[in-house]
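A.B. asks: Here is my input, please return the structure:
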Amino acid sequence: MAGLAHDTPIPESITLHSQSRVLEIGFADGTRFRIPFELMRVYSPSAEVKGHGPGQEVLQTGKRSVDIVELEPIGNYAVKPVFSDGHDSGIFSWDYLHWLGTRQDELWAEYLRRLNDAGVDRDAPMATAAGHACGGHG
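C.D. replies: Predicted structure coming up:
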């Protein structure tokens, strides 16, 4: 994911809406998405969230009110949001943001299913992972 493929959707506009907590992104192909900060946070493409391999994903909770306090450009292929909970290790490529936008409904349903399966409420505080040596923030 270090470079752009020939079919990578390129954004023409990116706007953070702090009040409604959504990132609005418009792509050159005409698609436009409003991606909630919470969805971005719980599906962050970081090792802290995804783990270091299949089955090591860390279920994120308590992220309903998370804000993006900064959005750093990463070259010409991605952005790195800094979330209000301190999480800042996810690099969101244009491909990944397009994927999040197109699959929002499916991803929300999957997230709610995982919460239900774990018997955890969406607003529960994050459990601390003792001994997790991945670095990064909560």
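A.B. asks: From here on, just use CA atoms for contacts and neighbour counts.
C.D. replies: Will do.
A.B. asks: For the residue nearest to the spatial centre of the chain, which non-adjacent residue is spatially closest?
C.D. replies: Among the residues of the chain, the one closest to the centroid is Met40, at 2.4 Å (C-alpha atoms, centre = their mean). With sequence-adjacent residues excluded and distances taken as C-alpha to C-alpha, 6 or more residues apart in numbering, Met40 is closest to Leu100, at 7.8 Å.
A.B. asks: Can you work out which other helices and strands pack against the one helix or strand the one you found maps to?
C.D. replies: For Leu100, the host element (DSSP states H and E) is helix 94-102. Other helices and strands packing on helix 94-102, by 3 or more C-alpha pairs under 8 Å, 6 or more residues apart in numbering; DSSP states H and E, are strand 32-36.
A.B. asks: One more, so I can put them side by side:
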Amino acid sequence: MSGLSPNSPRPTDIKLHQQSRLLEIAFDNNMHCKLSCEFLRVYSPSAEVRGHGAGQEVLQTGKENVNIVAIEPIGNYAVKLKFSDGHDTGLYSWDYLYDLASNYEGLWLEYIGRLDAVGIKRQTD
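C.D. replies: Below you'll find the predicted structure:
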């Protein structure tokens, strides 16, 4: 999931909407999405979130109001997102961003289900 395939869609535009805490991405295959900062934070590709192997993922909680404070390009294959809670170790490759966008609904429901399973309710402002 973290590699870059030669035929992968590439972002043509990335816009941060800090007020609504959304990252808007347009891909070169005409796919367009808006991903919440919370969603991007809880699905960070960093080892801190994903662990170092299957079953080692760390459930992220209390990220409802997190925002992106900086977007740093990494070569021509990824961006590093810096979040308002200090997290900045995940490199979001184009493939990974496209995967998140393509599977947003299922991944979001999975996250909410994991929160529910441990009795945590999201707190929105």
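A.B. asks: In structure 2, which residues correspond to whichever helix in structure 1 runs longest?
C.D. replies: Longest helix in structure 1, counting residues (DSSP state H): helix 104-118. Here helix 104-118 of structure 1 aligns to structure 2 at residues 104-118, judged by TM-score structural alignment.
A.B. asks: what comes up buried for the matching stretch?
C.D. replies: 104, 111, 115 (16 or more other C-alpha atoms under 10 Å).
A.B. asks: For Gly51 of structure 1, see how far away Ser20 of structure 1 is.
C.D. replies: According to C-alpha to C-alpha, to the nearest Å, Ser20 of structure 1 and Gly51 of structure 1 sit 29 Å apart.
A.B. asks: what about Gly26 of structure 1, is that helix, strand or coil?
C.D. replies: strand (DSSP: H, G, I helix; E, B strand; the rest coil).
A.B. asks: if we can go back for a sec, so which strand or helix has the residue nearest to the centre of structure 1?
C.D. replies: Per DSSP H and E: helix 37-42 holds Met40 of structure 1.
A.B. asks: with structure 2 superposed, average distance for that helix?
C.D. replies: Compared with structure 2 after fitting, helix 37-42 of structure 1 has a mean deviation of 0.3 Å; criterion: mean C-alpha distance after the TM-score superposition for structure 1.
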